[in-house]
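Student: no FASTA, just this:
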């Protein structure tokens, strides 16, 4: 996990005031689910919580997807796939994300190079009624394996009739600019090339990246101009001024506001977003005051849930993922522990 570098001078948060609220559980039971005018069509579109999957694959994606402005607050989970889960395991996990946690999406993280794996993802997502942020994973070892992964994904998107109905976006890398896997110009060129290959499917492209990945490259304007939506990483534990999760709001807002100011009006989603419950080599704070424990992980997601109205009222509405589904996928970050049970009560709102 990589360090999130502060960009702006932090403002002072009334931590004492929030600390008393951080443990308050605010939820909107589905039975009492209320929609604003902007959400009015949500129940009749994919992947809204009330949407019923059709018995057959539709002929067109026209009027299929929910309006992006309704996709704010909690969206779902990052889901690590290096274990190459079986189709049965994917079906079970995606169904649990949908039914237990009201997830609307899963965001792929890592890579599985098994033949047909993305078809298994598609089938599991279709059965669960959940959307997918697909990922072309560069990894950390260099090399060009990402090109084969890109070709494989494109093939699945075209050959699987259900794929375009569950694939909301393709992430072209996870922190590729922070890791300098390609120059900004080359990355942008490859994004445009991929867009040309899947444009007829109506699937947008993004790069899953922290704010610092852009700012270290002078804003990376060619990449920002090439992507269709913004998948932003939000890992305030690694900020140089981090302390406890209840004090993290200024860290969150300064990066969110950078993306709003520099994002060309594009939809913003917090894709790799979380707070670790344990620190270990590779997951080490850049601030001596930063605290990694289960309480702070819980507090961080309570903070995001408490600020639902802030995310709703930002241009286009801002949605967020929880990184990650289970500690068995990435130690310390999971909402589920290695025993498969939630580490704390996790029931964030999907609207407000």
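Tutor: Right, received. Where do you want to start? Just so it is clear, the structure is predicted and the values come from calculations on it, not from any experiment.

Student: please count neighbours and contacts with C-alpha atoms only from this point.
Tutor: Fine.

Student: where do the strands sit along the stretch 151-300 of the chain?
Tutor: With strands called from DSSP state E, counting those that start in this stretch, the stretch 151-300 of the chain shows them at 167-174, 205-210, 230-234, 268-273.

Student: what lies in contact with the third one?
Tutor: By Cα atoms under 8 Å, 6 or more residues apart in numbering, the residues outside strand 230-234 that reach it are 4, 171, 206-211, 252, 255, 263, 266-274.

Student: let's see that with 7 Å instead.
Tutor: 206-211, 252, 266-274 (Cα atoms under 7 Å, 6 or more residues apart in numbering).

Student: chain center to it: distance?
Tutor: Relative to the centre of its chain, strand 230-234 is centred 7 Å away, using Cα atoms, centre = their mean, to the nearest Å.

Student: between the helix or strand hosting residue 127 and strand 167-174, how many degrees?
Tutor: Using DSSP states H and E, the element containing residue 127 is helix 117-128. Counting by axes from the mean of the first three to the mean of the last three Cα atoms, to 10 degrees, helix 117-128 lies at 140 degrees to strand 167-174.

Student: and the contacts of helix 117-128?
Tutor: 87, 90-91, 94-95, 98, 131, 153, 156, 160, 162-163, 166.

Student: ok so, going back, including distance to residue 198 and mean neighbour count, could the strands of the stretch 151-300 of the chain go into a markdown table?
Tutor: Formatted as a markdown table, the strands of the stretch 151-300 of the chain follow (distance: least, Cα to Cα, whole Å; neighbours: other Cα atoms under 10 Å):
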| stretch | distance to residue 198 | mean neighbour count |
| --- | --- | --- |
| strand 167-174 | 10 | 24 |
| strand 205-210 | 9 | 26 |
| strand 230-234 | 18 | 26 |
| strand 268-273 | 21 | 26 |
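
Student: rewinding a little: could you identify the pair within the contacts of strand 230-234 that is furthest apart?
Tutor: 266 and 274 (22.3 Å; Cα to Cα).

Student: quick one on the thing from earlier: tell me which of the strands of the stretch 151-300 of the chain sits nearest to residue 67.
Tutor: Proximity to residue 67 (Cα to Cα) singles out strand 167-174 among these, at 11.6 Å.

Student: packing partners of the closest one?
Tutor: strand 131-136, strand 205-210 (3 or more Cα pairs under 7 Å, 6 or more residues apart in numbering; DSSP states H and E).

Student: just so I know, which of those strands lies nearest residue 287?
Tutor: When the helices and strands packed on strand 167-174 are compared by Cα to Cα, strand 205-210 sits nearest residue 287, at 18.2 Å.

Student: and the closest one, what other elements does it pack with?
Tutor: Using 3+ Cα pairs under 7 Å, 6+ apart, strand 205-210 sits against strand 167-174, strand 230-234.

Student: take this one as well and set it beside the first:
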């Protein structure tokens, strides 16, 4: 089945320490470890956005026991959702409920931008009605312009003024791939993360950046960013690796290399794989770094991120 365009980038949540099955088509039984069973028992029994959670009829007075413990969330939980079309509230409602009810998603991760006044209010309302959480995004773009400053300030304003916003906004991201695109120096980006954390501390909304392992690796001061972020939103895009092969389902070693880097350098922080997959088409400005990497529907279809479970 061909998925709607907004569903083509999957969002997968992992713990900061994981184990995974090797690539392959064979099915395996998943046996919870004692520690994962203990964590699951410790989670609030009726937490957002767990499957089966019933949204309250009114906004709660407190975030206490509202969010599910991140340690209990792993494997597939939702989709990246591009907002460049500035979807109407009606369309957001339809799409978010489809993600929740048809695909059993718990989150959407925003991608792109919509500069319409108050757009994030509609995202919040649609997410509240659908019962899904949001990975919000301050979009830098690719041109080195400063529109992101206005987007940041507008989003901060809505997060503080909309009473439902802190109950559906799981994390705020700076992105996409600001280190790789060098939109700010690593020191300046870390300062923005720190300032955002202070701004949103009363709302208990964590802050991160949305980035590839390579983005961290190529910037000499990126450790400042890693130190500043609350959790890791990692991009896994094996198509762009110099090691990519013609057969896309041979990509697991590339994914594992980047995942291992985040585990080794992520300071024990929760890891979210927030942008994944293999393209079916590309453009003159977006080309692979390996002559063997081929963008087509077949390769898009066969790229499988093996099942990853929480081993904590």
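Tutor: Here it is on my side, so go on. Computed from a prediction, not measured in an experiment: that's the story for all the values here.

Student: quick one, which of residue 266 and residue 274 of structure 1 is more surrounded?
Tutor: When neighbours are counted by other Cα atoms under 10 Å, residue 266 of structure 1 and residue 274 differ, and residue 274 comes out ahead with 26 against 17.

Student: let me see the contact set for the counterpart of residue 110 of structure 2 in structure 1.
Tutor: Aligned counterpart of residue 110 of structure 2 in structure 1: residue 108 (TM-score structural alignment). Applying Cα under 7 Å, 6+ apart to residue 108 of structure 1 gives the contacts 78-80, 133-135.

Student: where neighbours are concerned, which of those has the most?
Tutor: Going by other Cα under 10 Å, residue 78 tops these with 26 neighbours.

Student: counterpart of that residue in structure 2?
Tutor: Using TM-score structural alignment, residue 78 of structure 1 pairs with residue 80 in structure 2.

Student: then its match would be within a strand, right?
Tutor: Yes. Looking at residue 80 of structure 2 with DSSP: H, G, I helix; E, B strand; the rest coil, it is inside a strand.

Student: what separates it from residue 24 of structure 2, distance-wise?
Tutor: Using Cα to Cα, to the nearest Å, one gets 25 Å for the distance from residue 80 of structure 2 to residue 24 of structure 2.

Student: tell me, what residue is most central in structure 1?
Tutor: residue 271 (2.4 Å; Cα atoms, centre = their mean).

Student: give the aligned equivalent of that one in structure 2.
Tutor: Match for residue 271 of structure 1 (TM-score structural alignment): residue 274.

Student: what's the closest non-adjacent residue to that match?
Tutor: Counting by Cα to Cα, 6 or more residues apart in numbering, residue 11 is the residue found nearest to residue 274 of structure 2 once chain neighbours are left out, at 4.7 Å.

Student: for that neighbour, what are its contacts?
Tutor: 76-80, 273-275.

Student: where does stretch 146-157 of structure 2 end up in structure 1?
Tutor: So stretch 146-157 of structure 2 sits over residues 144-155 in structure 1, by TM-score structural alignment.

Student: for that stretch, buried residues please.
Tutor: 146, 149-150, 152-153 (16 or more other Cα atoms under 10 Å).

Student: returning to that earlier point: show me the one of the strands of the stretch 151-300 of structure 1 that comes nearest residue 280 of structure 1.
Tutor: Across those, closest to residue 280 of structure 1 is strand 268-273 (Cα to Cα), at 18.1 Å.

Student: now that closest one on structure 2. Mean distance?
Tutor: Taking mean Cα distance after the TM-score superposition for structure 1, the mean distance separating strand 268-273 of structure 1 from the aligned residues in structure 2 is 0.8 Å.

Student: tell me how far that strand lies from the chain's centre.
Tutor: 4 Å.

Student: do you know how far residue 115 of structure 2 is from residue 148 of structure 2?
Tutor: Between residue 115 of structure 2 and residue 148 of structure 2 the distance is 10 Å, computed by Cα to Cα.

Student: can you check residue 112 of structure 2 too?
Tutor: For residue 112 of structure 2 relative to residue 148 of structure 2 (Cα to Cα), the value is 11 Å.

Student: overlap of the contact sets of these two?
Tutor: residue 139.

Student: just the endpoints, please. Distance across stretch 177-191 of structure 1?
Tutor: End-to-end distance of stretch 177-191 of structure 1 (Cα to Cα): 13 Å.

Student: that one corresponds to what range in structure 2?
Tutor: By TM-score structural alignment, stretch 177-191 of structure 1 lines up with residues 179-193 in structure 2.

Student: please enumerate the helices of the stretch 1-150 of structure 2.
Tutor: Assigned by DSSP state H, counting those that start in this stretch, the stretch 1-150 of structure 2 shows helices spanning 34-42, 89-101, 119-130, 147-161.

Student: surely the match of residue 271 of structure 1 meets residue 75?
Tutor: No. Counting by Cα atoms under 7 Å, residue 274 of structure 2 sits too far from residue 75 to count as a contact (11.5 Å).

Student: quick check: neighbours shared by the two?
Tutor: In contact with both residue 274 of structure 2 and residue 75: residue 12, using Cα under 7 Å, 6+ apart.

Student: picking up where we left off before, kindly give a single PyMOL line that selects the buried subset of the contacts of helix 117-128 of structure 1.
Tutor: Filtering the contacts of helix 117-128 of structure 1 down to the buried ones (16+ other Cα under 10 Å) takes a single PyMOL command:
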select buried, resi 87+90+91+94+95+98+131+153+156+162+163+166
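
Student: out of the contacts of helix 117-128 of structure 1, the closest to residue 247 of structure 1 would be?
Tutor: residue 98 (30.2 Å).

Student: how close does the helix holding residue 127 of structure 1 sit to structure 2?
Tutor: Looks like 0.3 Å for helix 117-128 of structure 1 (mean Cα distance after the TM-score superposition for structure 1).

Student: quick one: that helix aligns where in structure 2?
Tutor: Under TM-score structural alignment, the match for helix 117-128 of structure 1 is residues 119-130.
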